[in-house]
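**Q** Give me the fold of what follows.
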Amino acid sequence: MSILTSILADLLQAAPELRPQLYFKSSLTALSHAMEDQVLAGLEQPLVIASFQRERFYRQEAHRYRRIAARTPQVYVLAAPETDFKSSSDVYESVAFDSTDGLSKEWHLVVLSPQSSTCLICREKVAPAPDNITVSEMDPSRRFEGIWTFDRKVASIAAELLLNRILVYRPELADKIQQAKNVYGLTHLSQPNESLAAASKKKATKKGKKQISSQNVTVNNQDAHSLNADPFVQRLVTYLQAGQYKLIKAYRSIASQEQKERLVNSITAAIRRSLNPDEIMQVAVQELGLTIHTSRCLIYYCKATDLHATITHEYLNLADSPEIPNVSLLGQIWTLKNNPLFEEILQRREPVYVTDTSTDPRLNNSPIQVLVQQLAIRSWLMVPVLYQDRLLGMVELHDSGPTEHCWKQYELELVEAIATQIGVALIQAEAYANLEDLNQQLEALDRTRANLVAITGHELRTPLSTIQVCLESLATEPDMSLELRQVMLNTALADTERMRKLIQDFLTLSRLESGRVEWHPEPLSLNECIDLAISSIHARNLNNDLPEISSQISPDLPLVRADGEWLVEVLVKLLDNACKFTPPQGNVTIKADSNGNLLKVTVTDTGRGIEPNRLQVVFDRFYQEEGALRRTTGGTGLGLAICRQIVNNWGGEIWAESEGKDQGSAFHFTIPMISSRSEPRRSGNTNKG
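**A** Predicted coordinates:
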């Protein structure tokens, strides 16, 4: 059997003048113990009715009610059974009610005797505690709403209500309960609005004027007792309530600190697991959104000079905030320009929040107001991600609830702590990336050193060995013919020139990379520079068969602006490279096309070609396509690296194209043009000292 009605509700209906108060569980425990101690210390035999919500609460007080039952036969204990509790008539009457009964939400204790009365009728508040602080059933911060009074009329009504509820579960107790009603005068429930004195007068018509006089004296004595005891007990309850409020405040502080530590620990754990900033920020946005219970949480990268940012991480809570438009901002462009909150953060370097976007003067007539309306943002919090006053990103929280969100201090501190952790993670990831770049540079430097040793060992040792053999032959063979002596001398001179070119390339690249070159840009004719480069190639290869070199440059091309010596150097090295890998029956062609303010020069050959995956690395220092090339073609692998340094200096680009092996190759570079030929130009002296 289950009765859903509330004793408190019935009492308030019977006595509408009553005003319920708020009590904490600890206060109710103290009041109940005081009422029970009064029974144990007194000499009367009162009616005692105690209703416990659950058997577990009753078990803590069972020994006290055995002592109370030793003093009075009218003791009734009610509880919802969980293990052993059941309806029985032992030392006192126990009443096991259904767990779905309204009694399971209430706390009752009524003590009624001929000389005194006390009543405690409360119902537990089911609403959550403030600030989402959850409490357990045994927690002293649980809250109850109800009545606690010495008023005999109220106590009598409550006693009769409880006795009637006991009859529903224990009808066999009808005679005992009727006896209790007769002894303790419980006959006025049907007339709740009449005073106790009026009820006494009705009873006096049957029992005589003497009894009426005695009853009035009793009531007057009780009223006097209540006036004396009530102020002290009220002060005691006030003290208990104040202490409980302080305890709640301490719980709130501990809970917020625990939330902060848990969240910071989760971010720290993510940092330890990975140096990937995106993974860390994803953990942060989810944990922060869940902890603050906000509608939307955003984390994104931005700098102080940015006008826009891309939303990289988002937490969206649509379940608790149905008024939010079902629109994800992930990957969208977030406007920072003309955002007064972002501008305020740049000035103050502190969090900025808006309690109500509809009334905040900073957002009035602001372009950002359209975004606020589209996303239904009611309250807004922006916290910068800083490291040493450098802006790295932003954490934003949007609340779209029906009421404004007053950002609490612990929430601001929590978000700031997370923003600090994110800043540390970003700096660590940046430092790690820089370290990886440095390691790659060191590895490249180590490869360069190894290549330098290998190439110089090969390119210097081979000509030196030849020169040494030639000179030793000339010195030790005086009878050598003149013809053979000339061969020896020519061979030694050729290898000497080869060594000179090798050393010259080393020195040239070193000067270019260290920035020790003085540049002298001037208007130049590209045709003249190409003619000088072709002449230089033929002069260097008088005894070698070269492929056919042709220039297809229009004479009407505008002048270019560059340092003539270095422009010819680029052309010579590209032509030399093309001739080196092109057979004598092949062709090398030079072309030029205008492209805006730049002139694109192309050197094309029909030689060995380049594999597509090597088109970028051919410009690296000491690059050699394969080991055999060192022996068959020679060279240091510095020519194209020198070309890239020179072209980059005048703001141009250089790149290679090829269809693959034996498909030929094309090397392109760009050079600034001059639209007018009226500027004076330098004559073609291209010798570098």
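**Q** Going by C-alpha atoms from here, please, whenever you check contacts or count neighbours.
**A** OK.
**Q** all strands of the stretch 501-650 of the chain, in order?
**A** With strands called from DSSP state E, counting those that start in this stretch, the stretch 501-650 of the chain shows them at 522-524, 548-552, 559-562, 587-595, 598-605.
**Q** would TSV of those strands with distance to Asp10 and mean neighbour count be doable?
**A** Below are those laid out as TSV (distance: least, CA to CA, whole Å; neighbours: other CA atoms under 10 Å):
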stretch	distance to Asp10	mean neighbour count
strand 522-524	104	21
strand 548-552	109	14
strand 559-562	101	22
strand 587-595	94	17
strand 598-605	95	22
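**Q** May I see the ones you listed organised as JSON lines, with distance to Leu571 added?
**A** Shown next, in JSON lines, are the strands of the stretch 501-650 of the chain (distance: least, CA to CA, whole Å):
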{"stretch": "strand 522-524", "distance to Leu571": "14"}
{"stretch": "strand 548-552", "distance to Leu571": "12"}
{"stretch": "strand 559-562", "distance to Leu571": "13"}
{"stretch": "strand 587-595", "distance to Leu571": "9"}
{"stretch": "strand 598-605", "distance to Leu571": "8"}
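**Q** didn't Arg561 look like it was pressed against Glu522?
**A** Yes. Between Arg561 and Glu522 there is a contact under CA atoms under 8 Å: 5.1 Å.
**Q** Excluding sequence neighbours, find me the nearest residue to Gln259.
**A** Thr291 (7.3 Å; CA to CA, 6 or more residues apart in numbering).
**Q** mind checking how far the one you found is from Gly423?
**A** Distance of Thr291 to Gly423, given as CA to CA, to the nearest Å: 20 Å.
**Q** neighbour-wise, which of these two wins?
**A** Just comparing Thr291 and Gly423: by other CA atoms under 10 Å the higher neighbour count belongs to Gly423, 23 against 16.
**Q** Let me see the contact set for that one.
**A** Contacts for Gly423 (CA atoms under 8 Å, 6 or more residues apart in numbering) come out as Val385, Leu386, Tyr387, Leu392, Gly393.
**Q** Among those residues, which one is most surrounded by other residues?
**A** Val385 (30 neighbours).
**Q** Next up, the contacts around the most centrally placed residue in the chain.
**A** Most central in the chain under CA atoms, centre = their mean is Ala284, positioned 2.7 Å from the mean C-alpha point. Neighbouring residues of Ala284 by CA under 8 Å, 6+ apart: Leu263, Ser266, Ile267, Ile418, Ile422.
**Q** Now the host helix or strand of it: buried residues?
**A** Here Ala284 sits within helix 277-292, counting by DSSP states H and E. Residues of helix 277-292 classed as buried by neighbour count (16 or more other CA atoms under 10 Å): 277-278, 280-292.
**Q** Also this sequence, please, to line up against the first:
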Amino acid sequence: MSIQTSVLADLLQDLPQLRPQMYFKSSLTALSHAMEDQVLAGSDEPLVIASFQRERFYRQEAHRYKRVAEKSDQVYVLAAPETDFTSRSDSYEMVAFDREDTLSQEWHLVVIGQQYASCLVCRERQAPAPLTSEQLNFDTEVCDAALNIAGPTAGYVDPSRRFEGIWTFDRQVSCKAAEFLLNKILVYRPELQEKIEQAQRKFLTETSSGFHEIDPDPFAQRLVTYLQAGQYKLLKAYKSIADQERKERLVNSITSAIRKSLNPHEILKGAAQELGQALQVCRCLIYRCKETDVTSTNLHEFLSTGVSSLAGQSWPLQDNPLFQEVVQVQEPLYVAETRQDPRIANTPKLKALIDRFKIVSWLLVPVLDKGKLLGMVELHHCGATPQQWQEDDLALVEAIATQIGVALIQAEAYANLEDLNDQLEALERTRSNLIAITGHELRTPLSTIQVCLESLASEPDMLPDLRQIMLNSALTDAERMRKLVQDFLTLSQLESGRVQWHPEPLQLQECVELAISSARARLLKEQLPQISTEVPSKLPLVRADGEWLVEVLSKLLDNACKFTAPKGQVIIQARPNGNKMLEVTVADTGRGIEPNRLETVFDRFYQEEGALRRTTGGTGLGLAICRQIVNGWGGQIWAESAGKDQGSQLHFTIPIVEGSGEQKRPNKSDRRLGSRG
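**A** Predicted coordinates for the structure are as follows:
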């Protein structure tokens, strides 16, 4: 049930001499409070009808209407329910109307006594294009509750909100408004008919107007009080705006200074200078740190005249109770007088620093990003008396700390972006090498295979010796293609983490022998350099996957033979490297490696002579595969060389079995050794 007639519209229709006025929200609030105060200050027992838009506005005024109800038994309160507001008889009559009713769009307060009458009837004037909550950057309902502006017009006091309506002391107008409202109450609560008829006989039969010896003092006092309060709030708002402007100007100035560079060192140095100058402190200290740091020495500071510097000093963090408290609560910490602080007094090392650098007042503000500590801002006052920093100054330091955090994260993001660009460039080079090498390595053997097969197919009378040569050539290049595909698949498995390792105790000597035997079998028709081993038989057992260990040794051996002349020499050596690792070296007297390429040789597709003009063959994947395998069991691999034509040494480490010394060889049935082909 809802009523679609407007009280304001009906009032203007019945009393055409009335002229509605425009009111601001604050004006209506002051008027409604003054009317209520007039009731509370008087001895009359008036009729009071208050219509609220929503229950939330009523709740802010409920305590006042309990006091009003003590003055009269003819008090009616209307509101659209939201939670527990219902139609019932309490200290006063409560009327819950439908939210679709036009009452939800209007505000009413009518007071009619024997000696006076007043009414306030208004409706909000709809703006042509109201601001959204996003544009205002706050929620209107939240502001209503926060400001707690009581009365039928309670709500957020927005200067742009205006209202059209009637406010008057005229008894005729007040009685007519009361008549309309009582009729609406009867629709929602017909059981109140007898009580409403009593009110009509008592209050609505009088048609005279005027004050009739009314005391206007409570009404006037309320309006004066409200005006004074408004003026005070206005002055306070102006001061707040001025302080905010100063704060924003300083923040913008400091932010601009620290964002001139993406170097973290320059950011902290600039922030310390700007903040120290802005607040005119004795010492401003800014440094990078983490929660677990013991000390900090990379300090950036601003110093006023006559203040000693902390540059190069080891600033305590782990043993500093103030720092630890800031880390724990992630909030600024202010010590007004360090000599009287028990945390400092109970820490002799910190107390000595306080005395040495004459720190009287101390402020610590953390630089945070998503709860992670990035650094610390400290302000030191070194004067004779303690420093009482203002709340606005503390807020400014917090704002600057936030900006420093943002600047540091941006600097780190830029550094990460540069690393990512380098990685992308390397990936692009890899892609280009992959295309070039794959094209060449696949095209060449495919061409040979195709020629051989076409010759065999088109020449059925070919001599047996020539036929065998053709078959051998095709088989050799098919094996070359198989190895290429196998290397691609092996590297892909290793880099994607799809390899399942099966570590076990192994004798290194057996793995070396298997690798040498495999290399000689693969390179049977080629003239190899002299291969020798220097692997002591009393070496401890190693823990590794046998197949992958033989694979590493085989590839390093192939690589050494490939770049060493037949008259050269390849030596496999092994020795303990600390208590937990065994170091294996494959040394040769071949072509050698230039010093600036000792790390690059382990990149995928790396070839010293270039992909398409090499003389030794291969794809450049061998050492990349070795690095992935060695990293897989927790070892390291590296290259050494005196330079071009000076030979090279490739080293890698293998974990030693714990407690293993000179031990009995394990059964061959318990080992899985062999080449991966």
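**Q** Would you give the TM-score for this superposition?
**A** TM-score for the superposed pair, counting by TM-score structural alignment, normalised by the length of the second structure: 0.62. Supporting figures: 439 aligned residues with a CA RMSD of 2.2 Å.
**Q** circling back to that earlier point, how much space between the aligned residue in the second structure for the residue nearest to the centre of the first structure and Arg443 of the second structure?
**A** In the second structure, Ala284 of the first structure lines up with Ala271, judged by TM-score structural alignment. Note on Ala271 of the second structure: its distance to Arg443 of the second structure, by CA to CA, is 61 Å.
**Q** before we move on, what about Gln273 of the second structure?
**A** Here Gln273 of the second structure is placed at a distance of 65 Å from Arg443 of the second structure (CA to CA).
**Q** got a list of what the closest residue to His668 of the first structure other than its chain neighbours touches?
**A** Counting by CA to CA, 6+ apart, Thr602 is the residue found nearest to His668 of the first structure once chain neighbours are left out, at 4.5 Å. Thr602 of the first structure makes contacts with Thr589, Ile590, Lys591, Ala592, Ala666, Phe667, His668, Phe669, as judged by CA under 8 Å, 6+ apart.
**Q** Repeat the analysis, applying 7 Å as the threshold.
**A** Taking CA atoms under 7 Å, 6 or more residues apart in numbering, we find Thr602 of the first structure in contact with Ile590, Lys591, Ala592, Ala666, Phe667, His668, Phe669.
**Q** Check those residues against Arg485 of the first structure and report the nearest one.
**A** For these, the minimum distance to Arg485 of the first structure (CA to CA) is 40.8 Å, reached by Ile590.
**Q** corresponding residue for that closest one in the second structure?
**A** Match for Ile590 of the first structure (TM-score structural alignment): Ile572.
**Q** same deal with Gln504 of the first structure?
**A** Alignment note (TM-score structural alignment): Gln504 of the first structure maps to Gln486 of the second structure.
**Q** again with Ser473 of the first structure
**A** So, by TM-score structural alignment, Ser473 of the first structure is matched to Ser455.
**Q** residues touching that match, list them.
**A** Contacts of Ser455 of the second structure by CA under 7 Å, 6+ apart: none found.
**Q** ok, average deviation of the helix or strand it falls within from the first structure?
**A** In this assignment (DSSP H and E), Ser455 of the second structure forms part of helix 391-458. Here the mean offset of helix 391-458 of the second structure against the first structure after fitting is 0.9 Å, by mean CA distance after the TM-score superposition for the first structure.
**Q** Likewise for stretch 550-562 of the second structure?
**A** By mean CA distance after the TM-score superposition for the first structure, the fitted stretch 550-562 of the second structure averages 0.4 Å away from its aligned residues in the first structure.
**Q** Relative to Gln624 of the first structure, how far out is the residue lying closest to Leu40 of the first structure once chain neighbours are set aside?
**A** Using CA to CA, 6+ apart and skipping the chain neighbours, the partner closest in space to Leu40 of the first structure is Ile68 (6.1 Å). Shown here: Ile68 of the first structure relative to Gln624 of the first structure, a distance of 104 Å by CA to CA.
**Q** the more surrounded of these two?
**A** Ile68 (23 against 20).
**Q** Val111 of the first structure versus that one, what's the distance?
**A** Per CA to CA, Ile68 of the first structure is found 11 Å from Val111 of the first structure.
**Q** what touches both of these two?
**A** Joint contacts of Ile68 of the first structure and Val111 (CA under 7 Å, 6+ apart) do not exist.
**Q** The stretch 1-150 of the second structure: strands as residue ranges?
**A** Using DSSP E, counting those that start in this stretch, strands in the stretch 1-150 of the second structure cover 21-24, 47-54, 75-80, 88-89, 93-96, 106-112, 117-124.
**Q** Need these in JSON lines (columns: distance to Val335 of the second structure and mean neighbour count).
**A** Converted to JSON lines, the strands of the stretch 1-150 of the second structure look like this (distance: least, CA to CA, whole Å; neighbours: other CA under 10 Å):
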{"stretch": "strand 21-24", "distance to Val335 of the second structure": "47", "mean neighbour count": "15"}
{"stretch": "strand 47-54", "distance to Val335 of the second structure": "48", "mean neighbour count": "24"}
{"stretch": "strand 75-80", "distance to Val335 of the second structure": "52", "mean neighbour count": "24"}
{"stretch": "strand 88-89", "distance to Val335 of the second structure": "57", "mean neighbour count": "12"}
{"stretch": "strand 93-96", "distance to Val335 of the second structure": "55", "mean neighbour count": "20"}
{"stretch": "strand 106-112", "distance to Val335 of the second structure": "52", "mean neighbour count": "26"}
{"stretch": "strand 117-124", "distance to Val335 of the second structure": "52", "mean neighbour count": "24"}
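**Q** quick one: which of those strands is nearest Thr430 of the second structure?
**A** Per CA to CA, nearest to Thr430 of the second structure of those: strand 47-54, 69.2 Å.
**Q** elements contacting the closest one?
**A** strand 75-80, strand 106-112 (3 or more CA pairs under 7 Å, 6 or more residues apart in numbering; DSSP states H and E).
**Q** For Leu396 of the second structure, find the nearest of those.
**A** Leu396 of the second structure lies closest, by CA to CA, to one member of those: strand 106-112, at 43.0 Å.
**Q** tell me what that closest one is packed against?
**A** With contacts taken as 3+ CA pairs under 7 Å, 6+ apart, strand 106-112 of the second structure sits against strand 47-54, strand 117-124.
**Q** The last one maps to which residues in the first structure?
**A** What that stands for is strand 117-124 of the second structure. Using TM-score structural alignment, strand 117-124 of the second structure pairs with nothing in the first structure.
**Q** Could you check the angle that strand makes with strand 106-112?
**A** 180 degrees (axes from the mean of the first three to the mean of the last three CA atoms, to 10 degrees).
**Q** Perfect, that will be all.
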